[in-house]
Structures are given as structure tokens and as C-alpha cells.
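Peer 1: Need a 3D model of the sequence below.
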Amino acid sequence: MIYTVTFNPSLDYIIRLDSFTAGEINRTKYEQILGGGKGINVSIVLKNLGFNSTALGFIAGFTGKEIERQLQSFGCNSNFVKLDEGNSRINVKIKAENETEINGQGPVINQAALNQLFSQLDALQKDDILVLAGSIPNTLPDDIYEKIMSRLMDKGIHIVVDATCNLLLNVLKYKPFLIKPNNHELGEMFNVVLKTDAEIVEYAKKLQEKGAQNVLISMAGDGAILLTADGQFFKSAAPKGILINSVGAGDSMVAGFITGYLESNDLKQAFHMGVATGSASAFSENLATRPEVEALLQTI
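Peer 2: Next up, the predicted model:
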């Protein structure tokens, strides 16, 4: 079984404008409200690609109910811990000459709610896949990823981590099956600017030395690089297409990688599926579907 965890899910209010001027009245020409959060995006894309998962995390209020309703509309399973107070956050995504995001804070998560999540995770079994993705709200301890991975480290669970900086670095000692920083995040972890593929590979290997098994580096329009636990190296250029929506592309890459791995048990095939899926989402208003991914896969 596949599980995803989103600690601070949201409703993403996506708007498009011909231009955006701060301090003035701006009128939209396109609006959409989508349930969001990195783990939730992974669950939706997995379902689009033919794999069931269960989305875990915390929801609250009327916004939380809408997040859950939207997941159900995609055919996704969820088992969120429902908080008694507050509302799940609303994030505003403004797309004009540039992309601007305003992210909400989200509700307070108390220890009792956190213990409920721990109980859910303790029930995971050998060979299950767990995706830990995204930021941590300020009402949770900074080491929550570490606490979870420490609890599960001896159960034979394949853990995928998509997080940034110290949040990622601090869990490498628990040997996650897959991590997916982008090239800029990789540089930030070591306080360097990475300009070449060789430099990216050099620092990706440092993450492996710290414990990561497979390291997938996304590079937006420049494609992606994979370093595997058995020493293999793969690079793929990005498929050609028009960028429409970058939100969820990285999450889609994770979902595609998991799908490819489960279907083939081959890391190279998983890598290509991940690249195709991430690109399919980037080239669409919505998250990638199987036909879109299959079409791009033929070009890799």
C-alpha cells in the first residue's frame, strides 16, 4: 500500500491576470480552486496513473472538508486527522507577468492529533511506501520527519522524502529509499551554486554518503538526474512542451517515479516515468493524466 502525508494541506486559489499591479484593483480572467499540498498532489497523480494510495495528514474547518471532498472526487482514499478548531489554509497563486504566491498559516495541531497520526503510521507494514512531502507548520516540532522515520526504520518500509534543506538533511541517517531535491535546493543545502551536471552529481553523492539510497534531482527545463543506490547514473532532458503550470510538477515526478518502479521494479524505467509525469503536469492546467504521461514517455 502507498501512503502520503501532508502536514499542512491547503485549498489553492489559482488566478490568472493579464497583469498584476500591487496597490491597485486587479481583475482575474481565470479562477480555479484546487485542494493542494505536496502529498495530496502525489496521491492524485498516483490515482491518475492507476495506483491507489491513502492520503494522511491534518484537516480542519470548511476548507478541510472541501480538500477531502475534492480528493474523493478524484477517487482517492484519505484518512485525515480532523482538527476541532481552525481551518485548513488557503494559498493564493497569482499568475500574471510573474508567478506570485501567498500561503496561509493553517490550523494549530495539538499533541493529541499528532498521536493519532503516529498511530496510523505505526500500522504500516513491510514493503509499504510512505511519502513524506512538504513543509511543516509552525505548530509541529521541527524534527517531526525524524520522529516518524525513527519509529518506522526497522519495518522495511520504502520512505520517499520530498523536503528542503535541514528538513531533508536531518533524515538521511534513516536511509530513505528516495529523496527528490531540485538543483537549487541541493546547492542551498551545501551553500554553493551548482552550475554544471558534474557539480550536481558531486553534491548528490554527498547526500548518498549521508544515507540517502536513491537521489532524484529535478532541474525544471533542464531535465533531471538520478543517482541510484547501486551506483548507476541516469540523466534525461526535459520533454519539449509549453510550460503552463509549474505547481505540482515536482510532486508529479515523485508519483511517476513510484508508479514506474512498482510497474517495472527498474530504477531507470522509474526515472523516465518520473520525468514524463512531472513534465505532463507542467504542460497542463491540471495534474498529469496517464494518456498525457504515456505520450511524453515516448519522447524520452
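
Peer 1: From here on, just use CA atoms for contacts and neighbour counts.
Peer 2: Will do.

Peer 1: What count of nearby residues applies to Ala112?
Peer 2: Using other C-alpha atoms under 10 Å, Ala112 has 10 other residues around it.

Peer 1: Of all the residues in the helix or strand where it lies, which ones are buried?
Peer 2: Using DSSP states H and E, Ala112 sits in helix 111-122. Residues Ala113, Leu114, Gln116, Leu117, Leu121 are the ones in helix 111-122 that count as buried (16 or more other C-alpha atoms under 10 Å).

Peer 1: and the gap between the last one and Ile179?
Peer 2: In other words, Leu121. Using C-alpha to C-alpha, to the nearest Å, one gets 19 Å for the distance from Leu121 to Ile179.

Peer 1: What of the first one?
Peer 2: Here the distance between Ala113 and Ile179 works out to 27 Å (C-alpha to C-alpha).

Peer 1: Next, the second sequence, to be compared with the first:
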Amino acid sequence: LDKLNIKHDFIQVEDNTRINVKLKSSKETEINCKGPTVSKEAIDNFLDKISNIKKEDFVILSGSVPAGLGTDFYTTIMEILNKNKINFTLDSSGEAFKKSLEYKPFLVKPNKDEISEFAKKKLESKDEIINFVRKNLLEKAHHVIVSMGGEGALYIAKDYVLFASALKGNLVNSVGAGDSVVAGFVDSMLKGSSVEEAFRFAVACGTATAFSEDIGKLKFIEELKNKLIIERM
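Peer 2: Alright, predicted model coming up:
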């Protein structure tokens, strides 16, 4: 991170960071190991840092919570962020995703499976997903993107929908593709882009990562961005 000139401010814990293994063959398989045990001192230090985040900053909460912190840990963080009027997005699933909606996140980005899990029924078609999101999510989040893998992605608003068709290419790596969508949308919106431009850039970021061995590079993202077809529905 130092070499890449990326600022960081970690809380050190005693246990090792977990190792996740991705097996790539005809089907991608993952083996996710158990996370570290986190001490009360480390938790308190972390929440102190959260409390000192400034109003003009932006927070992305992503992934599963380490074992031992309890299912309410994200809720504790979101309560602090709400109190300090700080914009955040949560990229997680299950109970954490459900609870985040009480705090009006800036962005939620469930995939097709996650939105079906939240709905407690299989949502197959674009119309089913759009109708469910409009009835259940739009009043609870500022922006909603639903990623559908090889079927494309949807940005759903009250009076319009943006649909990005999936670009053809070789799926190399699905790890980090969703994170890239979140990062691309937030970055673009913070720079003052329109929703459509931010959505286009976000989808290009996710696609570039999916088509790359590692995180998609900016040059490749820009190439894909110019090829994307965004349909306004």
C-alpha cells in the first residue's frame, strides 16, 4: 500500500488475517477460512477511529464480520455514521444487508441471488427485480444497483431504470468484481458525475476485474466503458 501511495490506518490484531482459497477450473470454487479473534481493546480502538471520521468523508462497509464480533457490529458502526451524518454504503448480505436499510445507505448493490434471498423468493426476470426493488428498497437507500452476472446490471430509480447489457468476454476472475462496481460508482459520484455516467463507469470497473487476473486496470476500464450500451427503461 505504501508503494502504491494508498493511505492506510489499520488496527493490528494478534491472530493472522484469514486466507481464502479460490479454485479455478470449469467451475470456480472457494474455501473461506475462519477469521481472526478480535480483542475488546482492538474493537474499541476501531470504533474510536470510526467516531473520528469527518462529515465530508465516505465509508464503504464490505464483506463478512469476523467471528466473535456478533451480527450487530455493522449496526454499531452505522449508528455512529448516521449520528455524524456520514455517507456510507454497505456491500454485504443476509442480516447485515437487511439492517443497513434502517440507516438509509448511499448505495446498496445486491446481486441477483442476494436480492432473492432478501425477498425470500426467486426473482428471475428484470421486471420481477425492478418491481421488488421499487416496493421494498427505494425509500431505504439513495441508490440501488443490482448486478446479474452474465445477464448485465440494473440501476433502479423511482421513475426510470438503467440497464447495462453484459459485454462478451472471457470470465477470468469473479473475485472483487462486485467490490469494483461499488468503488467505481462511489468514486464517480463523488467526482460529480451524473448517475448514468457513474453507473456506466461502475459496470466497466466490475467487468474489467471479471475479465482480468487481478483488479481491472484503468486503461482497460476506459476501453470497456466506451463499449457498454446503457438502455434507459
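
Peer 1: hang on, the earlier thing: how big's the offset between the helix holding Ala112 of structure 1 and structure 2?
Peer 2: Comparison of helix 111-122 of structure 1 with structure 2 after fitting gives an average deviation of 0.9 Å (mean C-alpha distance after the TM-score superposition for structure 1).

Peer 1: now that helix, how far from the centre of its chain.
Peer 2: What separates the centre of helix 111-122 of structure 1 from the centre of its chain is 21 Å, taken as C-alpha atoms, centre = their mean, to the nearest Å.

Peer 1: what about the alignment partner in structure 1 of Lys34 of structure 2, which SS state?
Peer 2: Lys34 of structure 2 maps onto Gln105 in structure 1 when the alignment is built from TM-score structural alignment. For Gln105 of structure 1, the assignment made with DSSP: H, G, I helix; E, B strand; the rest coil gives coil.

Peer 1: For burial, what's the neighbour tally of the closest residue to Gln105 of structure 1 other than its chain neighbours?
Peer 2: Of all residues not flanking Gln105 of structure 1 in the chain, Arg89 sits nearest, at 6.0 Å (C-alpha to C-alpha, 6 or more residues apart in numbering). A total of 22 residues lie near Arg89 of structure 1 under the criterion other C-alpha under 10 Å.

Peer 1: Am I right that Arg89 of structure 1 is in contact with Ser10?
Peer 2: Yes - the criterion here is C-alpha atoms under 8 Å, and Arg89 of structure 1 meets it with Ser10 at 4.9 Å.

Peer 1: Mind listing the shared neighbours of these two?
Peer 2: Thr63, Gly106 (C-alpha atoms under 8 Å, 6 or more residues apart in numbering).

Peer 1: can you give me the helices in the stretch 101-250 of structure 1?
Peer 2: Using DSSP state H, counting those that start in this stretch, the helices found in the stretch 101-250 of structure 1 span residues 111-122, 144-152, 165-169, 183-189, 197-209, 249-264.

Peer 1: Ranking these by mean neighbour count, which comes first?
Peer 2: Stretch with highest mean neighbour count among those: helix 249-264 (a mean of 24; mean count of other C-alpha atoms under 10 Å).

Peer 1: In structure 2, point out the residues matching it.
Peer 2: Using TM-score structural alignment, the residues of structure 2 aligned to helix 249-264 of structure 1 are 177-192.

Peer 1: Contacts for the matching stretch, please.
Peer 2: 62, 91, 109, 147, 195, 197-199, 201-210, 215.

Peer 1: of these, buried ones?
Peer 2: 91, 109, 147, 198-199, 201-210, 215.

Peer 1: and the residues you listed, which of them are in helices?
Peer 2: The members of these that map onto helices under DSSP state H are Ala198, Phe199, Phe201, Ala202, Val203, Ala204, Cys205, Gly206, Thr207, Ala208, Thr209, Ala210.

Peer 1: now the strands for the stretch 1-150 of structure 1?
Peer 2: With strands called from DSSP state E, counting those that start in this stretch, the stretch 1-150 of structure 1 shows them at 2-6, 10-16, 30-36, 54-60, 77-78, 81-83, 89-95, 99-102, 129-133.

Peer 1: Over in structure 2, find the residue span the shortest one aligns onto.
Peer 2: By that I understand strand 77-78 of structure 1. Counting by TM-score structural alignment, strand 77-78 of structure 1 corresponds to 7-8 in structure 2.
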